[in-house]
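S.K.: sequence and predicted structure below; questions after.
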Amino acid sequence: MNHHGDPNVEAVVPTEGLVAALTFIDNVGFHGIATSLTGTAPLVERSWPVLIRNARTAVAVIGWPDELQTLAKRFAAAAGRLAAALDQPDVRATGEPAQELHLAYHALSDAGWAYLARAAGIPEEGRNPHQHDHATPPPAH
């Protein structure tokens, strides 16, 4: 089943599911979470554990296309690690899992939206849709 776009992109899952999962994870705020948890005074917002667990579920429930499955599994695993770290009393133990999830999120989101654009026949524009730089890692703590 192909959707009006690139004949080489096979829609193996309903695009609505991909759009829903990507939209959900795009609105969690992984950049802000990672920035807060890797900063000099890490602080955990009460809503984060639930958001992260829900994002993990939203990604895990989708039957991702073959080319995105590894990224989806990496995201779900990273979300599980951060959720577990947030349950621990040492907030400083959340920094590394938060950064890992932030990077896994970007990889999945970017690749997922690119996949959907190809499926729709929309050419890629070659830009970073998240508008922040990842070249400089956060300070070590």
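M.R.: Yes, it's here. Residues are numbered from 1 along each chain as shown.
S.K.: rest of the way, CA atoms for contacts and neighbours
M.R.: Fine.
S.K.: secondary structure element holding the residue sitting nearest the centre point of the chain?
M.R.: In the chain, the centroid-proximal residue (C-alpha atoms, centre = their mean) is Tyr105; its distance is 2.1 Å. Secondary structure assignment for Tyr105, by DSSP states H and E: helix 95-120.
S.K.: what comes up buried for that helix?
M.R.: Of all the residues in helix 95-120, those buried under the rule 16 or more other C-alpha atoms under 10 Å are 95-110, 112-120.
S.K.: structure two is appended below for comparative analysis:
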Amino acid sequence: MTQHNTPDVETAAAVAGMLAALAHIDGAGFHGIDAALRKESPIIDEFWSSRSRAAQIAAASIPWPEELEQQAKSLGDAAGRLATALGGGDAKIAATRAREAHVAWHTLNTPAWNYLAKTVDLEVEGEATRDHHHH
């Protein structure tokens, strides 16, 4: 097994914060929400709003590295708008907001995971840290 760089305590705390935030953000299911709301007769799942709100809170809860700050803010803003739209119950408006949140998630997800990989001295290999789904 290859030994990788072990971050100092301060870096480890920042990494842990990012891991926790990304777990909530990735767990929101923005891809699935977007896909479901683009169906012919979409139905809003009662849990989507709270998951979107949790992602919004997670994005705002940690200090992101400078190169990820704007992406995290954009994701948090988009997740908040989606949560509000889902709570309003209008599937058409929610579909537009879901598309925005999905795109914002992609804009943050890969760079954030790549940043973490580099932080612990792991090579960023091709598609290894990318989400794997088709649009």
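M.R.: It's in. Computed from a predicted model, the values in this text were never measured in an experiment.
S.K.: what about Pro42 of the second structure, neighbour count?
M.R.: Neighbour count of Pro42 of the second structure, defined by other C-alpha atoms under 10 Å: 16.
S.K.: Ala91 is in contact with that one, correct?
M.R.: Yes. Between Pro42 of the second structure and Ala91 there is a contact at 6.5 Å, judged by C-alpha atoms under 8 Å.
S.K.: quick check: which element contains Thr35 of the first structure?
M.R.: Using DSSP H and E, Thr35 of the first structure maps to helix 30-37.
S.K.: tell me which residues are up against that helix.
M.R.: 42-44, 48, 91-92, 94-95, 98-99, 101-102, 105, 138 (C-alpha atoms under 8 Å, 6 or more residues apart in numbering).
S.K.: mean deviation of the helix or strand following that helix from the second structure?
M.R.: Remark: after helix 30-37 of the first structure, the chain's next helix or strand is helix 48-60, criterion DSSP H and E. Once fitted to the second structure, helix 48-60 of the first structure is off its aligned match by 0.7 Å on average (mean C-alpha distance after the TM-score superposition for the first structure).
S.K.: just stretch 78-86 of the first structure next, same as before
M.R.: Compared with the second structure after the fit, stretch 78-86 of the first structure shows a mean deviation of 1.1 Å (mean C-alpha distance after the TM-score superposition for the first structure).
S.K.: what comes into contact with that stretch?
M.R.: Stretch 78-86 of the first structure is contacted by residues 44, 49, 52-53, 55-56, 91, 93-94, 97-98, 100-101, 104 when judged by C-alpha under 8 Å, 6+ apart.
S.K.: Ala72 of the first structure: which of those is nearest?
M.R.: Nearest to Ala72 of the first structure among the contacts of stretch 78-86 of the first structure, counting by C-alpha to C-alpha, is Ala104 at 8.3 Å.
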